[in-house]
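> have a look at this prediction, sequence included:
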Amino acid sequence: MNSSVRSGRDASALLRLVSSHFSSESFNSSSFFLSYMALSFGGDIEIILSTFHFWYTHFLKVIFMPRFEIDVDPCDHLTADAIGKPGQRVFYLQAYQEQRTITVIIEKAQLNSLAIGIEQFLAQINEQNPNLTEASGDYVEDVMRINPPVDPLFRVGEIGLGYDKDRDLVVLFVKEILTEEDDPETGAVIRFWATRTQVRMLARWGVEVVSRGRPICPQCGQPMEPEGHFCPKKNGHLH
């Protein structure tokens, strides 16, 4: 390997060389910085690698870390709810732990899918652990209602489920939705650790919350507005 690069004119060659020492993700985001170092240090590759390694370790690596990670472990309470009129509702997922309230925004379809996924996931857990008692899904509506402060930390993009057999706890993890310009590794993450009963209550209540929206037109399958519905199956006639 050449130990030096003569000038800034060879910056592209230097960048290709340095890229082999670091992940492509961090390298691509740092090409400008490397070009600057190539000019500043006259192309001395050893100095450049050493300097870049220090910079990457102390500064760049932070860029690719999540904005924040929160573990609500364990949840004292876990619920979901919607606020607003049918057709304009905003859906939330919320957990309490002692004096802390954690709230995020989810989509109606996400809540519906989560409810279905929880039931399937719990069925798998019971199948693999036949000695476990069945989790109850009975809930009290007033208890499951979302409580203030409704101050969401972010809008959810990804949802997943896991199970800690030793603790008999389900972990519901959500990740922040990002724009196309954002690095996917920087999305904030929250993990809600809850009992099987808590997540089953969430699932059963979630189905109820979703069903309280606009009624579905039996003809076209689209939501019907309170003031009337222009159904394409009826040639757009209001009914």
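Here it is on my side, so go on. Numbers count the residues shown, from 1 in each chain.

> C-alpha only now, for contacts and for neighbours.
Fine.

> isn't Val90 right up against Gly84?
Yes - using Cα atoms under 8 Å, Val90 makes contact with Gly84 at a distance of 6.4 Å.

> for the residue nearest to the spatial centre of the chain, give me its contacts.
For the chain, the residue nearest the mean C-alpha position is Lys175 (1.4 Å; Cα atoms, centre = their mean). By Cα atoms under 8 Å, 6 or more residues apart in numbering, the residues touching Lys175 are 156-159, 187-190.

> I'd guess it is in a helix, am I close?
No - per DSSP: H, G, I helix; E, B strand; the rest coil, Lys175 lies outside any helix segment and is strand.

> here's the one I want to compare it with:
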Amino acid sequence: MTHQVHAFEPPERFVAGTVGPPGDRTFFLQARGGGRVVSVGLEKVQVSLLAEKLEELLAEAQRRFGVDVPEAPGGQSDNDPLDTPVDEEFRVGTLGLAFDVDTATVVIEAIAAGEQESSGAGGDDDVSAALLADDDEAEDASLDRLRVRLTPAAVRGFIDRARRVVAAGRPPCPLCGQPLDPRGHLCPRHNGYHR
């Protein structure tokens, strides 16, 4: 079976987005470049953790290597919808992050869910900050992957959009924190008796 590595170094566009109404959204990472568009599916928690870990990676790169990291996304924010059609290439099991000191870029790698993820090891919300070396790729060469290389300014724009996408869902219940449904909410803090 042929396994694909979808590499965009750098992409014309790399964003997190959703399809569907709040409460029934499907989350995607989408990369566009060189006349092609690749969309991979993932969970909301993975998008949230990816934004958080990218923020930490930028802070560490600035602290250790003196990389110039913008405070706010440079230029105009990307508020456009995902490119259509949104065809899921694979479901993400693991996300890997690395900072390439030579080029001062961030490498993000989304690896397809494999047998080890479905058996419980790793999990859907596994975000690992690891150096993506050629030797490591041989271990998981049997899994499809999406790899993008971004400048710190592009990463800052991705983080901004990812946080907005995650926050655009249903508002949380002020008592229990679970998402509020427009039809009502059976809150466990009220033993389900209060709507």
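Good, I have the coordinates. All of these numbers come straight from a predicted model, not from anything done at the bench.

> rewinding a little: list just the nearest of the contacts of Lys175 of the first structure to Phe27 of the first structure.
Gly187 (19.7 Å; Cα to Cα).

> contacts only, for the closest one.
Gly187 of the first structure is in contact with 66-68, 175-178, counting by Cα under 8 Å, 6+ apart.

> to which residue of the second structure is it aligned?
Aligning on TM-score structural alignment places Gly187 of the first structure opposite Leu143 in the second structure.

> how near is that match to Gly41 of the second structure?
Using Cα to Cα, to the nearest Å, Leu143 of the second structure is found at 15 Å from Gly41 of the second structure.

> kindly report the same for Asp68 of the second structure.
For Asp68 of the second structure relative to Gly41 of the second structure (Cα to Cα), the value is 31 Å.

> which of these two has more residues huddled nearby?
Higher neighbour count among Asp68 of the second structure and Gly41: Gly41, with 23 against 14, using other Cα atoms under 10 Å.

> counterpart of the more buried one in the first structure?
Using TM-score structural alignment, Gly41 of the second structure pairs with Ile105 in the first structure.

> just how off-centre is the helix or strand that contains that match within its chain?
According to DSSP states H and E, Ile105 of the first structure maps onto strand 100-106. Here strand 100-106 of the first structure is found 12 Å from its chain centre; the criterion is Cα atoms, centre = their mean, to the nearest Å.

> got the contact list for it?
Strand 100-106 of the first structure is contacted from outside by 90-96, 149-157, using Cα under 8 Å, 6+ apart.

> over to stretch 51-61 of the second structure?
67, 69, 97-99, 127, 129, 152, 155-156, 158-159, 162-163.

> residue range for that stretch in the first structure?
Against the first structure, stretch 51-61 of the second structure falls on residues 115-125 (TM-score structural alignment).

> and the longest strand along the second structure, what's buried?
Ranked by residue count and defined by DSSP state E, the top strand of the second structure is strand 88-100. Of the residues in strand 88-100 of the second structure, 89-99 count as buried by neighbour count, 16 or more other Cα atoms under 10 Å.

> what's the matching range in the first structure for it?
Residues 152-164 of the first structure are where strand 88-100 of the second structure aligns, with TM-score structural alignment as the criterion.

> what about the helix or strand following the strand holding Ile105 of the first structure, how far off from the second structure?
Sequence order places helix 108-128 as the next helix or strand after strand 100-106 of the first structure, per DSSP H and E. Mean deviation of helix 108-128 of the first structure from its aligned counterpart in the second structure after superposition (mean Cα distance after the TM-score superposition for the first structure): 0.4 Å.

> about what we covered before: compare the contacts of Gly187 of the first structure with the second structure and list the ones that remain.
Compared against the second structure with both residues aligned by TM-score structural alignment, their matches' Cα atoms under 8 Å, these retain 67-68, 175-178.
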